[in-house]
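J.: A predicted structure for the sequence below; I have some questions about it.
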Amino acid sequence: MALLSGPALAGPEAIYEEYCAVCHGADRLGRTGPALIPETLKRMRGPRLADVISNGRAATQMPAFAETLDADEITALAEFVKVPLAEIPQWGVDEITASRSLNTDYRPAEKPVFEADPLNVFLVVETGDHHVSVLDGDRFEVMDRFATPFAVHGGPKFTPDGRYVFIMSRDGWVQKYDLWSLAEVGRIRAGLNSRNIAISKDGRHLAVANYLPRTLTILSADDLSVERIFTVKAKDGTASRVSAVYQAPQRDSFILALKDAPEIWEIATDPDADPVYEGYVHSHEKGMIEALASSEGLFALRRIEVGEPIDDFFFTPDYRNLIGAARDGERGVVVNLNVGREIAELPLPGLPHLGSGISWFRGDRRVMATPHLREGRLSVIDIENWEVVNTIETLGPGFFLRSHENADHVWADVFFGPNRDALHVIDKQSLEIVKTLRPVPGATVAHVEFDRYGRYALVSVWEDDGAVIVYDAKTLEEVTRLPMRKPSGKYNVWNKISFSDGTSH
């Protein structure tokens, strides 16, 4: 193919139309390739994007253009796709429905097609080449490996029986997979840039939190059809991105974190829901319940006003209270969902990562702990009196915490900085670091997940040429390691559907 330069092309727009639109869409919203918009590309900064254009991307259909475009054209193209879209595109019921694709070869199995315990299966998300491995949690053998949409984000969500799993990408694609049949059921694009998904308590509804457009899409978990789209606007009309959506099982609802508005939304997933649910306090005090007109029943919406936008929630196990990270990154705000208002504030400097927080019993008191994204510490909080009872100094800022109700330790990674190869193992009672593991010197290790019994802890070597390392949770000795392509996360069916202690939800 001849080198194009000078007057042969009018500019990066023409280059994009010639070489990129066929895969990434003329509107840059993605087709067979991912969307090329700032919201999707935010992690590809500086020379990395130009490098991908020049050299392609391994294990994808992205070709190399170094011999087709010159350096200036590649630089101009990289800058062009970083420019925000002129307006938020329409992505409503018609567009979402048109994107739905069901696997015509899929046949549901009457029972699992494998001999492994179906509730002790792990899904391992391998972002290195956009696949998921289905792992037998007893024998630690891979039973299937299937392709996912580009750039899976947020944890997969399982139906209450553990049979089906839903996986979401940053581009808003939702994929349904049958673990019994080891086969994809179908997929649909529920948004253009999305954050995470949640499944309702009864397993019938799937909520997709979107940055672009600023909506919450609710799908039928059965056939992936659109059930409802909420345009997310605050009471004053401010449009907001949805930072995340969560299932609140005891409340039979979805809880939304709004990025740009000082509100928390609760959406009923019980068809018999009342605008003021059982146990809520009736009050006219500011910040209490707002029952919207004609909002009874399924998908009834309730707003809780807060002092400022908060997100990255941690929920107490009874889902009565949540802790959200304040915008300044220096504190946490406790909101009681029953009365619908803030009840406490916690000093949590260093940008707490509350979404990775976990809780356990320390003696007869339940505590929770959270890592911090800017400081090498873990904060331990008594969730009965909302006091910080301990601060554990670590070798650097961390991203994930994990434990299990049958395990003696909390496992904490050091995700950022020069000690990213370190993993702290912390006694749940003394809160002392009993061992620091360095499974692969110099390689990032992160995201521990336990098997359903708490006997084994699985650790990710977060590198393209990475691995899942299995440890004995009591002896802390390595049992085996399985080669994987940047295994960013591992998700055990039982731990997720049972809301196991020590697993973030």
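T.: Nice, I can see it. Residues are numbered from 1 along each chain as shown.
J.: rest of the way, CA atoms for contacts and neighbours
T.: Fine.
J.: Surely residue 464 and residue 488 touch.
T.: No - if you go by C-alpha atoms under 8 Å, residue 464 and residue 488 don't touch, sitting 9.9 Å apart.
J.: Of the two, which one has the most company?
T.: For residue 464 and residue 488, the more surrounded residue by other C-alpha atoms under 10 Å is residue 488, and the numbers stand at 25 against 16.
J.: Comparison target below:
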Amino acid sequence: MKRHLRLAAIFFVGVTAVAASLTGTSSPAAAAEVKALYQEHCAACHGESRLGGIGPALLPENLERLRQTEALKVIREGRLATQMPAFGDKLGAGEAQQLVAWIYSPVSPAPVWGEAEIRHSHVVDAQAASQPSLPGPGLKGADPLNLFVVVEVGDHHVSVLDGDKLERLHRFPSRYALHGGPKFSPDGRFVYFASRDGWITKYDLYNLVVVAEIRAGLNTRNAAVSGDGKWVLVGNYLPHSLVLLDANDLALVKVIPTVNSAGNKTSRVSAVYDAAPRKSFIAALKDVPEVWEISYDPNAEPVAEGLVHDYQYREGHFKPGMFTPRRTLLKDYLDDFFFTQSYREILGSSRSATRGQVIFLDGHKKIADLDLPGMPHLGSGITWKWKDAAGRERNVMASPNLNEGIVTVVDLDTYENIKQIKTLGPGFFMRSHENSRYAFTDSMMSPEHKNTLQVIDKQTLEVVAQIKAEPGQTLAHVEFTRDGRYALASLWEMDGALVVIDAQTLKEVKRIPAKKPVGKYNVWNKISRSEGTSH
């Protein structure tokens, strides 16, 4: 079984997507021809119905980020260091284009991925699941709470770093296109990965082995782990659902269809996060203006309306208040949101709106508007304590912006803007640490300035320094060591690196080679909810 898991992961990451935004075939004959090409060359790995197998699903929803030119190149040339072969000697240019158009067209009838399919995909490695609960020899004495998990999408691998020695301890193949950031168990031992194709993987950082996997959806947004370590909740784009898993072995517990309060419209899930102090998950829906709170507290009060409570679990019936959505009905949609420190409110933004909104979870209502121009990325927001001109300490939140070169700093007591900090260009990530005077932000959405990190003084709210890579390269996504002494930035290139920066002097210390390291996550900062790390 262990060998099966490892081989599945290796084959899966080796086969890349083959799709793009071309028009579909124009006649029944052409459709039959391209379907035959797919069956001959693609179906063995990607599945008869394009839902994936040892290769990723080839559905429009999963492949929207793959450019047409890249798809054609992969078909013709394959991909080095993977199991994706080159088809340039087997397919003509027209046939390759036909395949791209076919794979990017919707599947009809629409694919189904329900309880039976989810359960059938479940794999547990019994040997890995029985490993000791103490750090194993593979960690070489490293502090298990100062490990970094690094997602390298260049060749679909994950690295584990020693945060004290700043050295790689281990590297293993991952599922294709990990998405949404890995999540950790409360003690930091296990990390849970979600792939865009819906695969959820549980990995043991103490013993460096995959414990279990399950495919919770066909196109997955992200996953969250409960504060008590018992549950994993997965938010899907396709199908429209939330999927509850047992965190112990990833067994399916419950599928929650994401249907609006009127019962006449389903929705993709924009985001799902754990609100540990509330003993609940919070989910935002992309296609209906609702926010859901889903409690995992056994003492939660029953919900008057909602889903039935007839699901069995190995420890007995759920209590009536558990895992039933409590709805907050809104006038605007939420694409992204941020928790206040008390977890009583969320600050939400919509890609289609010019303002954000503050939602009071206990009262199930919006209580304030936010002045958030452009397209704020609240999911990457951070907080810290800031003193105003009168010396009064205030809790503030700062968010980068995907559409404008600004960082918005908001007073979390009044929800008023304190300052709009001008940056070189639109950015995606922002990070700091409670032991650092600085916050780092990128301009990775700017073609001209994507190679530059900007350093903001958290008291003066001014950009005080820049850290640059070579022109044309992308430098982004900073994460700190447990003690805040070093900041690690991602040189987001195929032959890239983790750039280690002294967090006081802002000087580069070293580089750790990596294959397009899109993100890195420090165990302690995540499980302790460090004020400089997005939650």
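T.: Yes, it's here. Just so it is clear, the structure is predicted and the values come from calculations on it, not from any experiment.
J.: what span of structure 2 lines up against the longest helix belonging to structure 1?
T.: The helix that spans the most residues within structure 1, counting by DSSP state H, is helix 71-82. Mapped onto structure 2 using TM-score structural alignment, helix 71-82 of structure 1 covers residues 93-104.
J.: what about that stretch, how far off from structure 1?
T.: Comparison of stretch 93-104 of structure 2 with structure 1 after fitting gives an average deviation of 0.4 Å (mean C-alpha distance after the TM-score superposition for structure 1).
J.: Let me know the next secondary structure element after the longest helix of structure 1.
T.: Next helix or strand after helix 71-82 of structure 1 toward the C-terminus (DSSP states H and E): helix 93-99.
J.: Can you name every helix or strand that that following helix contacts?
T.: Contact analysis of helix 93-99 of structure 1 by 3 or more C-alpha pairs under 8 Å, 6 or more residues apart in numbering; DSSP states H and E lists strand 183-189, strand 226-231 as its packing neighbours.
J.: how about a markdown table for these, with mean neighbour count and distance to residue 358 of structure 1 added?
T.: As requested, the helices and strands packed on helix 93-99 of structure 1 are exported to a markdown table (neighbours: other C-alpha atoms under 10 Å; distance: least, C-alpha to C-alpha, whole Å):
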| stretch | mean neighbour count | distance to residue 358 of structure 1 |
| --- | --- | --- |
| strand 183-189 | 22 | 31 |
| strand 226-231 | 16 | 30 |
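J.: Nearest to residue 483 of structure 1, out of these?
T.: strand 183-189 (22.6 Å; C-alpha to C-alpha).
J.: Against residue 277 of structure 2, how distant is the most centrally placed residue in structure 2?
T.: The residue lying closest to the centre of structure 2 (C-alpha atoms, centre = their mean) is residue 180, at 0.3 Å. Residue 180 of structure 2 sits 22 Å away from residue 277 of structure 2, taking C-alpha to C-alpha, to the nearest Å as the criterion.
J.: Do a quick rundown of the helices in the stretch 401-505 of structure 1.
T.: Using DSSP state H, counting those that start in this stretch, the helices assigned to the stretch 401-505 of structure 1 run over residues 493-497.
J.: make that the stretch 1-150 of structure 2, sorry
T.: According to DSSP H, counting those that start in this stretch, the helices that the stretch 1-150 of structure 2 contains are 2-14, 28-41, 43-46, 68-77, 93-104, 115-121, 126-129.
J.: Quick one: closest of the ones you listed to residue 332 of structure 2.
T.: The nearest among the helices of the stretch 1-150 of structure 2, by C-alpha to C-alpha, is helix 93-104 at 30.3 Å.
J.: Show me what that closest one is packed up against.
T.: Contacts of helix 93-104 of structure 2 with other secondary structure elements, assessed using 3+ C-alpha pairs under 8 Å, 6+ apart, are made with helix 28-41, helix 68-77.
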